[in-house]
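Q: Just a sequence and a predicted model for now, questions to come.
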Amino acid sequence: MTVVGFLIITPIAYSEMAYQKQISFLILQLLFLTLVLASANGNSLKLGFYLKTCPKAEAIVETVTADHISLAPSLAAPLLRMHFHDSEKSGPPNLSLRGFQVIDAAKTALEKACPGVVSCADILALVARDAIYQIKVVPLGRRDGRVSIALESLTLPAPFGNITELKAQFASKGLSVKDLVVLSGGHTVGTSHCSTIAIRLYNFTGKGDTDPSLDPKYVPYLKSKCKPTDTTTLLEMDPGSFRTFDEAYYTNVLKRRGLFQSDAALLADKETSAYVKLQAQSGGSTFFKDFEESMVKMGQIGVLTGSAGEIRKHCALVN
């Protein structure tokens, strides 16, 4: 919905081969995107941005989100994921996204209350906050981009990334190693398709083997749920509490039961491994506070503010 926004490791349903085949074309797209970003206004976001122009904006979004979540609690994870992805919804990693009706409903309500004031980018940030209620503050003031590039979504850190790749991708957006391990905790809610881990289960090195970083006692269970060519079955990313935003994700990672290679990669670095152990052994003593801080930090990367971009009338379309 915006031109940019940082994109975290999240469940996606395309293969590593398909991902790699798109990279060369993506580079051409990113060259154009760089020119767009260079023109972005550098004004900072702030709390209470709409107090004068649309005083009830945050309350309206909160009400709309609550109404939808009460009817479909499973939407919380997809809405959080949507904020992480924050890019053209026709991009390969975004084809399995859902919850757009919540964004559209919030936009409709806001356009009725204060036409042309609240951006879709800010609505997305607020909906993510309200879907995962621990996030108390979200600085606002984003503008919507006039350009949407589907292949921009391929800059998402992939679920098969190793720790070196992941650290480099986060660093390129000004995010720290701590941000990497904290935001990975978003995998405490939601599900992913079997196709995302098929290679990890059945052909990790091309010899019909399984990723050795997986707990061998957990592998039979995963294989019983996911056959090699299964593209429809969903797996819980945080088995037992996949609808609850808690620290259980880190317990699973420490047991070598993280669903993705990118989850297992957190044990391959001194700093990320230490954080995993801290949250797993302390019952998430700092996780909620850390997650709020990293989410706010992520939500301020590369945004358009001031007079740049536009305020879209419909979130799926440029004006």
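A: Looks like it came in fine. Residues are numbered from 1 along each chain as shown.
Q: can we go C-alpha only for contacts and neighbour counts from here?
A: Noted.
Q: Strands along the stretch 151-300 of the chain, start to end?
A: 191-193, 234-236 (DSSP state E, counting those that start in this stretch).
Q: highest average neighbour count across the ones you listed?
A: strand 191-193 (a mean of 21; mean count of other CA atoms under 10 Å).
Q: and Glu62, what does it touch?
A: By CA atoms under 8 Å, 6 or more residues apart in numbering, the contact set of Glu62 is 126-127, 130.
Q: Out of those residues, which sit inside helices?
A: Under the assignment DSSP state H, these contribute 126-127, 130 to helices.
Q: for stretch 157-173, how far is the first residue from the last?
A: 12 Å (CA to CA, to the nearest Å).
Q: next one: stretch 178-193 to chain centre, how far?
A: Offset of stretch 178-193 from its chain centre (CA atoms, centre = their mean, to the nearest Å): 8 Å.
Q: Repeat that for stretch 154-171.
A: 13 Å.
Q: What of stretch 271-289?
A: Its chain's C-alpha centre and that of stretch 271-289 lie 20 Å apart, by CA atoms, centre = their mean.
Q: A further structure is provided below for comparison with the first:
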Amino acid sequence: MAFNLAFLSSILIILSAFSPVITALSSNYYDKSCPNVEQIVSNAVKKGVANDRTVPAALLRMHFHDCFIRSGGPNWDVPKGRKDGRTSKATETRQLPAPTFNISQLQQSFSQRGLSLNDLVALSGGHTLGFSHCSSFQNRIHNFNATHDVDPSLQPSFAASLKNTCPINNRPKNAGATMDPSSTTFDNTYFKLILQGKSLFSSDQALLSLPKTKNLVTKFATSKEAFLDAFVNSMIKMSSITGGQEVRKDCRIVN
């Protein structure tokens, strides 16, 4: 299934339980049971994107959340057949890496799921799409620590614009900022912004904390092609995190 990220048609909605990475999926899983599924899903997602350009970011976020909790752009063959879980618990969202995580916390969160530092940096590139509410980066622009009100790693004029958008005593429900200026285009701008001190999250800036992850950020900022190749490989690897009990016949109810 050749898949364009603008369309993450993959996600073939999965609420899988968590277990280590396995390779039980296949690109032809539905060839006999539902041979037209790829076109059906692709058409539905493309229609959604035509109506709302934020759909790709939402789908990418959903896919990431699904794989971590229970369980145009680049093209790739999407492995299919992920198992659906039979339970869904809001408390399990605590397992997701937070935007305030430091590099040690990020590394631990990813390694527990069989994902490497390479995967961490590549998958973080998904932040090239979408929007963030103030609450996810408030810690960097107000009362950062005992010495600085604002995170000193933030570029000053960028920090000032964020403070203007998200004042400490005035927090409109929908206030926030796009992840990067080209927030509906899947590109490598995110990595360039990190190097410029213009990333939103502490977890983004944390990628510069280790020589290996900093080198990858620089590599992906320099080469969009290198980033896309790494992203595809890491998406396939992350998609293989599974552990559910069944492939849902009707996505709304358990079998």
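A: Yep, that arrived. For clarity, every value in this text was computed on a predicted model and none was experimentally measured.
Q: that older thread, closest to Leu175 of structure 1 out of the ones in helices among the contacts of Glu62 of structure 1?
A: When those are compared for distance to Leu175 of structure 1 (CA to CA), Leu126 wins out at 20.8 Å.
Q: where does the closest one sit relative to Val64 of structure 1, distance-wise?
A: 11 Å.
Q: Could you check which of these two is surrounded by more residues?
A: Leu126 (27 against 19; other CA atoms under 10 Å).
Q: that older thread, relative to Cys315 of structure 1, which of the strands of the stretch 151-300 of structure 1 is closest?
A: With distances scored as CA to CA, the stretch of the strands of the stretch 151-300 of structure 1 nearest to Cys315 of structure 1 is strand 191-193 (25.4 Å).
Q: what range in structure 2 matches the closest one?
A: With TM-score structural alignment applied, strand 191-193 of structure 1 matches the range 131-133 in structure 2.
Q: how close does the matching stretch sit to structure 1?
A: The superposed stretch 131-133 of structure 2 is, by mean CA distance after the TM-score superposition for structure 1, a mean 0.4 Å from where its aligned residues fall in structure 1.
Q: now the ones in helices among the contacts of Glu62 of structure 1 in a markdown table, with distance to Ser172 of structure 1?
A: Shown next, in a markdown table, are those (distance: CA to CA, whole Å):
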| residue | distance to Ser172 of structure 1 |
| --- | --- |
| Leu126 | 25 |
| Val127 | 26 |
| Asp130 | 28 |
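Q: which position in structure 2 aligns with Pro55 of structure 1?
A: Per TM-score structural alignment, Pro55 of structure 1 is aligned with Pro35.
Q: In contact with its match, which residues?
A: Residues in contact with Pro35 of structure 2 (CA under 8 Å, 6+ apart): none are found.
Q: Could you check which helix or strand contains it?
A: Using DSSP states H and E, Pro35 of structure 2 maps to neither a helix nor a strand.
Q: Over to the one 3 residues further on?
A: Following DSSP H and E, one finds Glu38 of structure 2 within helix 37-51.
Q: list the buried ones in that helix?
A: Using 16 or more other CA atoms under 10 Å as the test for burial, helix 37-51 of structure 2 gives 38, 41-42, 45-46.
Q: how about Lys178 of structure 1, what's its partner in structure 2?
A: Per TM-score structural alignment, the equivalent position to Lys178 of structure 1 in structure 2 is Asn118.
Q: I'd like to know how far that match sits from Met179 of structure 2.
A: Taking CA to CA as the measure, Asn118 of structure 2 falls 21 Å from Met179 of structure 2.
Q: And Pro97 of structure 2, by the same measure?
A: Note on Pro97 of structure 2: its distance to Met179 of structure 2, by CA to CA, is 17 Å.
Q: who's more crowded, those two?
A: Legend: neighbour count by other CA under 10 Å for Pro97 of structure 2 and Met179, higher for Met179 (23 against 18).
Q: quick one: what's aligned to the more buried one in structure 1?
A: Per TM-score structural alignment, the equivalent position to Met179 of structure 2 in structure 1 is Met237.
Q: That match contacts Thr188, doesn't it?
A: Yes - with contact defined as CA atoms under 8 Å, Met237 of structure 1 and Thr188 form a contacting pair (6.5 Å).
Q: Now do the shared contacts for those two.
A: Common neighbours of Met237 of structure 1 and Thr188 (criterion: CA under 8 Å, 6+ apart): Tyr249.
Q: now the helices: where do they sit in structure 2?
A: 37-51, 55-69, 103-111, 117-124, 138-141, 156-165, 189-195, 202-205, 211-222, 224-239.
Q: Distance to Ser26 of structure 2 added to the ones you listed, as a markdown table?
A: A markdown table is the format used below for these (distance: least, CA to CA, whole Å):
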| stretch | distance to Ser26 of structure 2 |
| --- | --- |
| helix 37-51 | 13 |
| helix 55-69 | 17 |
| helix 103-111 | 23 |
| helix 117-124 | 21 |
| helix 138-141 | 42 |
| helix 156-165 | 44 |
| helix 189-195 | 31 |
| helix 202-205 | 32 |
| helix 211-222 | 29 |
| helix 224-239 | 11 |
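Q: Wait, Leu193 of structure 2 touches Phe201, no?
A: No - look at Leu193 of structure 2 against Phe201 with CA under 8 Å: they stay out of range, at 11.3 Å.
Q: ok, the residue nearest to Phe186 of structure 2 when sequence neighbours are not counted to Val121 of structure 2 distance?
A: Nearest non-adjacent residue to Phe186 of structure 2, counting by CA to CA, 6 or more residues apart in numbering: Gly73, 5.4 Å away. The spacing between Gly73 of structure 2 and Val121 of structure 2, counted by CA to CA, is 17 Å.
Q: No further questions, thank you.
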